[in-house]
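Student: Have a look at this prediction, sequence included:
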Amino acid sequence: MIATANVIFDRSYFELQYDEWLRHRSKFKRYEIWFAIALTLFGVTLAVAFQNQWLVGALFAAAGVYEFVMAATHKRRWVDARVATVRDDKSVDIQFDTDSLTSMSANGTATMRLSGFTGFTPASKGFFLIPDTGVSIYVPRATIDPSDSYSSLVELLGSRIASPIDPKCG
């Protein structure tokens, strides 16, 4: 055993996961607000420049405002949806070995070989393990025990798990 992690699926975990995903894994989501502002300004410019066709510009501006609201509230909606579907006491213990990881929870135990992951993305406050299919696993740095094993764990995972062609993929 190299290290263990005790991950508790609470609001703070999901907020951190979203922030890390947005910064290290998302391709375009972080630019969505800027796109919405540009679309709104484009619509206003069209409405002013072509006053006979102002409705077209107004529709672009309305679409931009809608996209802005959706982008600005996406994190809250995403986190709320995750928190609503998880039990209050939901947690998992993950044990990292040289060639596998084992997850243990109240519902059971599972072991997965590191070769079963298709990608590994280090992040600012943790790392993502990307399986062949399904949802990526985010492990915060603060959950790793012993804490001084974090850098060697990241080094091991980086060397054992093939990285995707584009590490910023979704």
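Tutor: Nice, I can see it.
Student: When you work out contacts or count neighbours from here on, use the C-alpha atoms and nothing else.
Tutor: Noted.
Student: just the helices in this structure please.
Tutor: 11-24, 32-49, 54-84, 150-160 (DSSP state H).
Student: could you dump those to CSV with distance to residue 120 and mean neighbour count?
Tutor: Shown next, in CSV, are those (distance: least, C-alpha to C-alpha, whole Å; neighbours: other C-alpha atoms under 10 Å):
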stretch, distance to residue 120, mean neighbour count
helix 11-24, 11, 18
helix 32-49, 25, 18
helix 54-84, 23, 16
helix 150-160, 6, 16
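Student: distance of the most centrally placed residue in the chain from residue 6?
Tutor: What sits nearest the mean C-alpha location of the chain, by C-alpha atoms, centre = their mean, is residue 21, with 2.6 Å. Residue 21 sits 20 Å away from residue 6, going by C-alpha to C-alpha, to the nearest Å.
Student: Presented hereafter is structure B, for comparison with structure A:
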Amino acid sequence: MRIQVNQNINKEYYNEYFSEWLRFRSIFKKWEHKIGFASLVVALVIYINNESLVYISGGLLVFGTLMIYEFYSSKSKWLKERLNSKMMGTEVTMIFEDDKVQSIGPFTEMNGKWEFFSDVVETEKGLILIPENGISIYLQNKSFDKQADIATIVRKIKLLTNNKNSD
């Protein structure tokens, strides 16, 4: 087996990466704006039903507004940092072979074993490779020459992680 994936790092990549991470990997962040809007509704309902609870309504209003702001501003900040990074406009090549995985980028090269990955998440638009909690590598589906290669990588990582967990 030899699967080579050439991933272009551009604005489209980062936007897709963030949305796929948010949907499939985020635990709290994906609920942040929903909690914020719910807090605003609860604040309004409390105030309409009992104006004497204006301080509770005000607190919920501030809390909800902060949650909504944090949700939308964090993506903007994250994206701005990546668009200003040295990785922008480059290409990273990942090569998956039977016994090893290689990553070749503009600033580094890595030769590792498949055990480097602790998990993999297949999304609608790509793969999130997870070396450890808090770190992930995103590969867009369109970066693969053959879509069957995606299933091969997922199967190999899942097999290794299942074997590791059963030991």
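Tutor: On my side now, so go ahead. This is a predicted model, so every value here is computed, not measured.
Student: care to give me the TM-score?
Tutor: The TM-score (TM-score structural alignment, normalised by the length of the second structure) is 0.84; 165 aligned residues with a C-alpha RMSD of 2.5 Å.
Student: about what we covered before: need the helices of the first structure in TSV (columns: distance to residue 97 of the first structure).
Tutor: Shown next, in TSV, are the helices of the first structure (distance: least, C-alpha to C-alpha, whole Å):
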stretch	distance to residue 97 of the first structure
helix 11-24	23
helix 32-49	39
helix 54-84	29
helix 150-160	9
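Student: For residue 17 of the first structure, which non-adjacent residue is spatially closest?
Tutor: In space, and not counting its chain neighbours, residue 17 of the first structure is closest to residue 138: 6.4 Å by C-alpha to C-alpha, 6 or more residues apart in numbering.
Student: Most distant residue from the centre of the first structure?
Tutor: The C-alpha centroid of the first structure is most remote from residue 52, which lies 44.8 Å away (C-alpha atoms, centre = their mean).
Student: Okay, that one and residue 58 of the first structure: tell me how far apart.
Tutor: Distance of residue 52 of the first structure to residue 58 of the first structure, given as C-alpha to C-alpha: 12 Å.
Student: Please apply the same query to residue 136 of the first structure.
Tutor: 40 Å.
Student: My guess is residue 35 of the second structure contacts residue 69. True?
Tutor: No. Contact status for residue 35 of the second structure versus residue 69: not in contact, 11.7 Å apart, counting by C-alpha atoms under 8 Å.
Student: got the contact list for stretch 56-67 of the first structure?
Tutor: With contacts defined as C-alpha atoms under 8 Å, 6 or more residues apart in numbering, stretch 56-67 of the first structure is touched by 32-33, 35-48.
Student: what's the answer for stretch 134-149 of the first structure, then?
Tutor: With C-alpha under 8 Å, 6+ apart, stretch 134-149 of the first structure has contacts from 2-7, 17, 125-130, 150.
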